[in-house]
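S.K.: the sequence and its predicted three-dimensional model are supplied below.
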Amino acid sequence: MKSSPLRFISPIILGLLFNTSFAQEAWTLTSCVEYAKTHNLDIQKAGNSVKTSEVQELQSKLAFMPTANINGGYYWNFGLTIDPISNTRQPGSRQTFSATAAGNWTLLSGGRNLFQLQQARMNRVAAIYQFEEVKNNVSLNIASAYLQIIVNLQLEEVSQGQLTTSMQSLERTKLLFDNGAISKDDYLQSLAQMRNDQGNVTSAMNAVRLTKLQLYQILQLETDFENFEIAMPSLDLESLSLSGYGSVALQSDAVSKQPSVRAAAANAESAKYGIRLAESGRYPTLFFLA
């Protein structure tokens, strides 16, 4: 049974994933994941590996079948030819046709074909789980980048609010300073706070842009980056439950269901069949030729 690519994402991410009340022009977490499944190069490469393993398994099955070769030739000779009956040279032309057929079937090979087929099957199973693992990793990377954008947007909003407050405070401080109510040091301190808040806003804006670029690169989009926007979800955090997500339970579930763990187990089985395949070379091979 295959595990879902987002099985181990926290409830907050799942809430984002299934929120469908966003504007269509913005990228939701769902649309990001679905787009990556068909456009991400790592996922496409892993999918091609599955197809290759299926072809190799088919080749291993066909190794049990007999081999047949049929050859034919048609010859047309002009000029002097030798009559095969009288063994004399005669002018003219001669046409001949020949055909041969041969076949062979491996009867005994020390189990080589069987071990090769079993190894090919385990390689296919491992390729499937590795394909799921790649989709899992890409989905997690997308979710992480998506959430980081939301966090940075919130931090930018907070820094903008702080800048507004410090600018208002600077106006009051300047008014007091102009009227001699406070010292110049107090005024300069208020000015320095405002400049510091301006720097925080700039840093927050850069952080938003960088995290958007990270998600943009994961999706490998070809659209204009300046028009790339994500949908801001509306979540009721109080309704989310974290019960049943203990570390011990997650670890136990991961050991039995994570694609990476299953892929490693399949590769281990494939290696065992590879050893037996190599050992089969000690035994003689018996062919049936016809």
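M.R.: Yep, that arrived. Residues are numbered from 1 along each chain as shown.
S.K.: from here on, just use CA atoms for contacts and neighbour counts.
M.R.: Will do.
S.K.: let's verify the spatially most central residue of the chain: helix, strand, or coil?
M.R.: Residue closest to the average C-alpha location in the chain (CA atoms, centre = their mean): residue 43, at 2.9 Å. Three-state assignment for residue 43 (DSSP: H, G, I helix; E, B strand; the rest coil): helix.
S.K.: how about the contacts made by it?
M.R.: By CA atoms under 8 Å, 6 or more residues apart in numbering, residue 43 lies in contact with 36-37, 131, 134-135.
S.K.: what about the longest helix in the protein?
M.R.: For the chain, the longest helix by residue count, based on DSSP state H, is helix 112-178.
S.K.: what comes up buried for the next helix or strand after that one?
M.R.: Using DSSP states H and E, the helix or strand that follows helix 112-178 in sequence is helix 184-219. When burial is assessed from 16 or more other CA atoms under 10 Å, helix 184-219 yields the following buried residues: 187, 190-191, 193-194, 197-198, 200-201, 203-205, 207-209, 211-216, 218-219.
S.K.: again with stretch 54-65
M.R.: Across stretch 54-65, burial judged by 16+ other CA under 10 Å covers 54, 56-57, 60-61, 63.
S.K.: in strands, which of those fall?
M.R.: Applying DSSP state E to the buried residues of stretch 54-65, no entry is found in strands.
S.K.: could I get those as JSON lines with distance to residue 99?
M.R.: JSON lines is the format used below for the buried residues of stretch 54-65 (distance: CA to CA, whole Å):
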{"residue": "54", "distance to residue 99": "36"}
{"residue": "56", "distance to residue 99": "33"}
{"residue": "57", "distance to residue 99": "34"}
{"residue": "60", "distance to residue 99": "30"}
{"residue": "61", "distance to residue 99": "29"}
{"residue": "63", "distance to residue 99": "26"}
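S.K.: of these, closest to residue 258?
M.R.: residue 54 (22.1 Å; CA to CA).
S.K.: tell me who's in contact with the closest one.
M.R.: If you count contacts by CA under 8 Å, 6+ apart, residue 54 has them with residue 124.
S.K.: use this one as the comparison:
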Amino acid sequence: MKTTFTLFRRPLVAGLGLLLLVGNVPEAHAQQRTPPAQPPAGSMQAPTPSGPWTLQAAVDYALANNLNVRQSRLSAQLADVTLLQSRAALWPTANLNGSQTWNYGTSINPLTNDFQSQTTRSNNFSANTQVTLFSGFQLRNTVKRNVLDYEAALGDIEKARNDLSLNVASAFLQTLLAQELVRTNQTRVNSTQQQVERTQVLLKAGSVAESNLIDSRAQLATDQLNVITAQNQETLARLQLAQFMNLNEAATQALEITTPPLPDPDELSLADVNPSATYQTAQAIQPEIKAADLRVQSALRNVEVARGAYYPRLFFGAGIFTGYSSARNLTVIGNDSTARRTTFYVENPNGGGITPLSVTTYQRDVSTLPQRYWDQLDNNLGRSLQFSLQVPILNGLQARTNVQRSKIAVSQAELRAEQERLLLRQNIEQAYADALAAQRQYIASKEQVESLTLAYRNAEIRFNNGLLNGTEFNIAKNNLTAAESSMIQAKYSFIFRRKVLDFYQGKSIEL
């Protein structure tokens, strides 16, 4: 979470710091604005919106179109599919098999196991099923582990949404800050332009020296440059906001945001915030903490999955088989018969030689026909039942090392969860410290602006009366400009940090 929070803080801090230079005349010429950091990649096919954007509308649009959030949703869908597959592993398996074979030359008949030398066609059909009766509870523990992984993936979606919401809020406030600095610098240009015109009149009247007019014109050029710099800052801030929102080119060019009333921070603005209480609240509701705890439970469940490899495995299977062979024939005895006369020679027992004896026999007609296809499938039908037991004895220490790796993974998950809590606490403490510093800076800057405003008015009167040269007058004006810019920066810095603290307390990000 700390990395994410730093990402949020950097655009705002960089934007506020650089935009402050718009009103700081001595440093405005030396600074060059670098392009903003690229936000998460996004599709440029979003529909073109219309109308000024509120912060809530910008956040909602970004959540619907940002690719990082979409990627988190896809990761959750993958975890859901993995969970479904692990649940389906508890069900029996069932498969149908079929084949058709042609044998040429000498081969073994697959149904009679006789050698034959002829071309035969055979079909084999089988169906089998198997169910795991016991596997060391690995299947059930895998389901429980995947349930936890899926819930953690849902937490990742919420974290991605929260990260994007804070990024959009930061860019939105940067844009508001830039717009206010543009207005402030434009007001200074108008004031300086009027001062140049007054100085010209006074110079013609002989009330002031020509050097005062030269100094006023130089100050006008500086103020105009500051306006251009502020406008560039506004353009970059709007571009960064549009990129976070994943707007297309046309919508980026037409992007306009509303300017809500933002209260000035005072001494009681942080009276209702306690870092310790905020941390306790955030710890219970932030999705990254929930996801980290779920992954610890998932790692513990994975230890049980690994330990299941120590236990024997028992399976039950059943199958059915049949087949057909074109070489299988059927002997058919017909109703017709054929008479055969057979002559036997019998030796006379009383002597006198051999006597011929004729016997007539009748034999039925026998023919060999191919056995019909469906009759073979019915006659060759076989069934089987099987129990299979696997007892692990020695498998290269795979089970032992898997258990050790899973235990180490538990320690890593616990360490990551502890780190998430530490980073969350540090982020809250940092946000509170930054908000408190911005609050103090705003109060001090406000008092400084009031004092410098009086000093500037006095200097303006003296300058118009020729009692103050242009250089001293410009110094007084630039001091007021720097104080006003510092006050504006402190105001927006406080507002963002206060919104971060509200976010950790479970409140919505609203202006």
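M.R.: Everything's here; your move. Everything numeric here is computed off the predicted structure, so don't read it as measured data.
S.K.: distance check, the residue mapped onto the residue nearest to the centre of structure 1 from structure 2 against residue 76 of structure 2.
M.R.: Taking TM-score structural alignment, residue 43 of structure 1 has residue 69 as its aligned residue in structure 2. Distance, residue 69 of structure 2 to residue 76 of structure 2, by CA to CA, to the nearest Å: 11 Å.
S.K.: residue 189 of structure 2 too?
M.R.: 55 Å.
S.K.: counterpart of residue 111 of structure 1 in structure 2?
M.R.: Counting by TM-score structural alignment, residue 111 of structure 1 lines up with residue 137 in structure 2.
S.K.: assumed residue 126 of structure 2 was part of a helix.
M.R.: No. According to three-state DSSP, residue 126 of structure 2 belongs to no helix; its state is strand.
S.K.: and the furthest pair within the contacts of residue 43 of structure 1?
M.R.: Across the contacts of residue 43 of structure 1 (CA to CA), the longest gap, 13.4 Å, separates 36 and 131.
S.K.: sorry, back to before: which other helices and strands contact the longest helix of structure 1?
M.R.: helix 29-39, helix 41-62, helix 184-219, helix 259-279 (3 or more CA pairs under 8 Å, 6 or more residues apart in numbering; DSSP states H and E).
S.K.: ok, back up a step: so what sits against both of residue 69 and residue 76 of structure 2?
M.R.: residue 157.
S.K.: and stretch 281-291 of structure 2, how far apart are its ends?
M.R.: For stretch 281-291 of structure 2, the end-to-end distance is 16 Å (CA to CA).
S.K.: for it, buried residues please.
M.R.: Neighbour counts over stretch 281-291 of structure 2 (16+ other CA under 10 Å) mark 282-283, 286-291 as buried.
S.K.: in structure 1, what residues pair with that stretch?
M.R.: Going by TM-score structural alignment: stretch 281-291 of structure 2 matches residues 253-263.
S.K.: ok so, going back, now distance to residue 17 of structure 1 too, for the helices and strands packed on helix 112-178 of structure 1, in CSV please.
M.R.: Listed next are those as CSV, based on distance: least, CA to CA, whole Å:
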stretch, distance to residue 17 of structure 1
helix 29-39, 5
helix 41-62, 20
helix 184-219, 15
helix 259-279, 21
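S.K.: out of the ones you listed, which comes closest to residue 238 of structure 1?
M.R.: Closest approach to residue 238 of structure 1 among these is made by helix 29-39 (20.9 Å; CA to CA).
S.K.: how about that closest one: buried residues?
M.R.: Buried residues in helix 29-39 of structure 1 (16+ other CA under 10 Å): 29-30, 32-33, 36-37.
S.K.: and residue 241 of structure 2? What does it align with in structure 1?
M.R.: Residue correspondence to structure 1 (TM-score structural alignment): residue 241 of structure 2 is matched to residue 215.
S.K.: so what's that match up against?
M.R.: 142, 145-146.
S.K.: how far away is it from residue 133 of structure 1?
M.R.: Look at residue 215 of structure 1 and residue 133 of structure 1: by CA to CA, they are 19 Å apart.
S.K.: kindly report the same for residue 45 of structure 1.
M.R.: Taken as CA to CA, the span from residue 45 of structure 1 to residue 133 of structure 1 is 12 Å.
S.K.: who has more neighbours out of the two?
M.R.: Using other CA atoms under 10 Å, the more surrounded residue of residue 45 of structure 1 and residue 133 is residue 133, with 23 against 12.
S.K.: which residue is the nearest non-sequential neighbour of the more buried one?
M.R.: Excluding the flanking residues, the one nearest residue 133 of structure 1 by CA to CA, 6 or more residues apart in numbering is residue 259, at 5.2 Å.
S.K.: what is the corresponding segment of structure 1 for the helix or strand encompassing residue 346 of structure 2?
M.R.: Assigned by DSSP H and E, residue 346 of structure 2 falls within strand 329-347. Against structure 1, there is no aligned range for strand 329-347 of structure 2 (TM-score structural alignment).
S.K.: which other helices and strands does that strand contact?
M.R.: Using 3+ CA pairs under 8 Å, 6+ apart, strand 329-347 of structure 2 sits against strand 354-370.
S.K.: buried residues in the strand it packs on, which are they?
M.R.: Residues of strand 354-370 of structure 2 include none that count as buried (16+ other CA under 10 Å).
S.K.: tell me which helix or strand comes right after that strand.
M.R.: Reading on from strand 354-370 of structure 2 to the C-terminus, the next helix or strand found by DSSP H and E is helix 373-379.
S.K.: what's that following helix packed up against?
M.R.: strand 313-325.
S.K.: taking strand 354-370 as reference, get the angle to the strand it packs on.
M.R.: Put simply, strand 313-325 of structure 2 runs at 120 degrees to strand 354-370, going by axes from the mean of the first three to the mean of the last three CA atoms, to 10 degrees.
S.K.: run through the neighbouring helices and strands of strand 313-325 of structure 2.
M.R.: strand 120-134, helix 373-379, strand 382-390.
S.K.: redo those as JSON lines? Include mean neighbour count.
M.R.: Formatted as JSON lines, these follow (neighbours: other CA atoms under 10 Å):
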{"stretch": "strand 120-134", "mean neighbour count": "17"}
{"stretch": "helix 373-379", "mean neighbour count": "13"}
{"stretch": "strand 382-390", "mean neighbour count": "12"}
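S.K.: residue 98 of structure 2 is nearest to which of the ones you listed?
M.R.: That would be strand 120-134 among those, by CA to CA, at 4.5 Å.
S.K.: can you list contacts of that closest one?
M.R.: 90-104, 110, 312-327.
S.K.: next: stretch 442-458 of structure 2.
M.R.: Contacts for stretch 442-458 of structure 2 (CA under 8 Å, 6+ apart): 265-267, 473, 476-477, 479-480, 483-484, 486-488, 490-491.
S.K.: just the buried residues of those residues.
M.R.: Buried subset of the contacts of stretch 442-458 of structure 2 (neighbour count, 16+ other CA under 10 Å): 265, 473, 476-477, 479-480, 483-484, 486-488, 490-491.
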